[in-house]
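1. got a structure for you, letters missing:
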């Protein structure tokens, strides 16, 4: 499945795995996520690796309806900006429309559409390799219904549901969970169909001012997509450094790239990961030494160095003195 997903999707999935008694870090280690442990917040992860994680997770917890159950137990707000765009909208129709327009905040790949036919409104989510994506597709249906129910504070029942997966031997549980007996399997996409009047229902948390603010935030994020890779790496570094984040691999995952590709892009802009990392460390080291009373050892850890000696050597190379000497000189 081409594209990428935000770390928030992975973290929701791994939280469900842990609650079911399985080991989330072991599952991550068995997949192509290629990171040690849980992806850092704000990063993006290759979608094919997450698809593999979904399927392994379902087997690990022994739940054939893992995706459906996760979606229906979803806690609104876990997808941050996208959820808040939904919940602050005026009506369910506006809320679903905002998700359709901004689904790439959470996942890229496939398509998401909203169409009207007479008195019916249909949401259509197409994903590559739908057979492989049965669990995430079922979770997406549950996520939409859970958000809708939370937003209006009452059951929201679709007229019908279409599912790309083959029909299971029994699907009574699906019908009860999704709130409709009309479920059509073997479709070319997953669909939710509602009556138009049901989508005209006002939302409990409708907040036009907040909704406008969130849309401006999305616009700023969109504008930043064309920034040079050097600036994107600097933004990643400025968001905080520690031992896990101060690596090329962590930065590459945050940008949905391979480490090798990120190095190539930085080289084309006349810099490198090592240059950017050391420049940010040098800047932040001076800031912490002069503006805080943090011990040198704590600053070393904050900057992601393996030990204090490595920090001292790096600082002396840039500033011609040790961190302690620098701090004494400005006291």
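-> Received the coordinates, thanks. None of the values given here were measured: they were computed from a predicted structure.
2. make it CA atoms for all contacts and neighbour counts henceforth
-> Will do.
3. show me how far the helix or strand encompassing residue 328 is from its chain's centre.
-> Under the criterion of DSSP states H and E, residue 328 resides in helix 323-330. Mean-position distance between helix 323-330 and its chain equals 41 Å (C-alpha atoms, centre = their mean, to the nearest Å).
4. now for it, which elements pack on it?
-> helix 273-291, helix 308-319 (3 or more C-alpha pairs under 8 Å, 6 or more residues apart in numbering; DSSP states H and E).
5. comparison target below:
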């Protein structure tokens, strides 16, 4: 199975580049609506393609390091919060390693060689190659140190960084970001070596109770997440809009499209706005039936209980 990445990843790098997100998303084969949700997953090769386009658009070969520097911890949702609520830097890294699938199924971050004072970690990109993979790896490692520096409030730097990718023309940006002279290229594996004393640093946002809740949430996520389709996301937004009064204009805006385009896309899926609204209301009606009729009507976006009663009679005879 090809790797999957949470939509938060391409959104973070595209927004961090300062470029117009929609053209990049389209060229990368990422539906624009994906940039407006936290939950959809995309094929890993599309995330790597987004990196290639971002570098081309920004015209900077150090763009991955720049985006890592701009990275605001929390932008990766549950994955980030599992880290920053841990007690120490080591515990935070262990949490993100254990629950990597909350953000991607395409990466692994594992301990490797160890001495009395240092420990090395190997970073694996399961599938993917080319320039997009090179940039994603740069960001993956650099982003981990941005997060560590923010979470500890300390200048956490690696002892050594080794990358399998070819050496760039200029190394200065790597030495400046990592604050080490030992950045090697054309290495046999992608690795980073850290001081054990740094791994013992406490995290500023440590919260044992919240960390326990977040770990429970991570453990109960589907182990092999499925890819969200456009129709799945449309139906979720439609369901969420019921109580506030579902309109095609509102849902279209959330999908970053026009009502007319939304109607065309629904037609391409063999359905219509009215059919989908009726389907979602019917599904929610059966799920919430113990509630009173007036309450149900409000929660399903009907003007009154009589409208809901008429719809219910139609569902029973349809």
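-> Sure, I can see it. Keep in mind the model is a prediction, meaning the values are calculated, not measured.
6. TM-score of the superposition?
-> After superposition, the two chains reach a TM-score (TM-score structural alignment, normalised by the length of structure 2) of 0.73; 274 aligned residues with a C-alpha RMSD of 3.8 Å.
7. mind putting the helices and strands packed on helix 323-330 of structure 1 into JSON lines with mean neighbour count?
-> Below are these laid out as JSON lines (neighbours: other C-alpha atoms under 10 Å):
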{"stretch": "helix 273-291", "mean neighbour count": "16"}
{"stretch": "helix 308-319", "mean neighbour count": "15"}
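8. structure 1: which residue goes with residue 261 of structure 2?
-> Aligned counterpart of residue 261 of structure 2 in structure 1: none (TM-score structural alignment).
9. and the strand or helix carrying residue 261 of structure 2, what's buried?
-> Assigned by DSSP H and E, residue 261 of structure 2 falls within helix 259-268. Residues of helix 259-268 of structure 2 classed as buried: 259, 262-263, 266 (neighbour count, 16 or more other C-alpha atoms under 10 Å).
10. what's the burial count for the aligned partner of residue 219 of structure 2 in structure 1?
-> Alignment note (TM-score structural alignment): residue 219 of structure 2 maps to residue 219 of structure 1. For residue 219 of structure 1, the neighbour count with other C-alpha atoms under 10 Å is 11.
11. now do residue 55 of structure 1: how many residues are near it, please.
-> For residue 55 of structure 1, using other C-alpha under 10 Å, the count is 18.
12. so who does whatever residue of structure 2 lines up with it touch?
-> Under the alignment (TM-score structural alignment), residue 55 of structure 1 pairs with residue 52 in structure 2. Residue 52 of structure 2 is in contact with 131-132, 135, counting by C-alpha atoms under 8 Å, 6 or more residues apart in numbering.
13. residue 48 of structure 2 now?
-> Going by C-alpha under 8 Å, 6+ apart, residue 48 of structure 2 touches 128, 132-133, 135-136.
14. those residues: which two are farthest apart?
-> 128 and 135 (11.3 Å; C-alpha to C-alpha).
15. what comes up buried for the host helix or strand of residue 238 of structure 2?
-> Using DSSP H and E, residue 238 of structure 2 maps to helix 230-240. Buried residues in helix 230-240 of structure 2, counted by 16+ other C-alpha under 10 Å: 230, 233-235, 237-239.
16. equivalent analysis for stretch 21-33 of structure 2, please.
-> Under 16+ other C-alpha under 10 Å, the buried positions of stretch 21-33 of structure 2 are 21-22, 24-25, 28-33.
17. picking that back up, C-terminal to the helix or strand the match of residue 55 of structure 1 falls within, what's the next element?
-> Using DSSP H and E, residue 52 of structure 2 sits within helix 44-58. Next in sequence after helix 44-58 of structure 2, counting helices and strands by DSSP H and E, comes helix 63-70.
18. ok, average deviation of the next helix or strand after that next one from structure 1?
-> Moving toward the C-terminus from helix 63-70 of structure 2, the next helix or strand (DSSP H and E) is helix 78-84. Its aligned residues in structure 1 lie a mean 0.9 Å from helix 78-84 of structure 2 after superposition (mean C-alpha distance after the TM-score superposition for structure 1).
19. so helix 78-84 of structure 2 corresponds to what in structure 1?
-> Counting by TM-score structural alignment, helix 78-84 of structure 2 pairs with residues 81-87 of structure 1.
20. which residues touch that stretch?
-> Here stretch 81-87 of structure 1 makes contact (C-alpha under 8 Å, 6+ apart) with 76-77, 94-96, 98-99, 102-103, 105-106, 147, 151, 203, 205-206, 211, 214-215.
21. go again using 7 Å as the cut-off
-> Here stretch 81-87 of structure 1 makes contact (C-alpha atoms under 7 Å, 6 or more residues apart in numbering) with 76-77, 95-96, 98-99, 102, 105, 151, 205-206, 211, 214.
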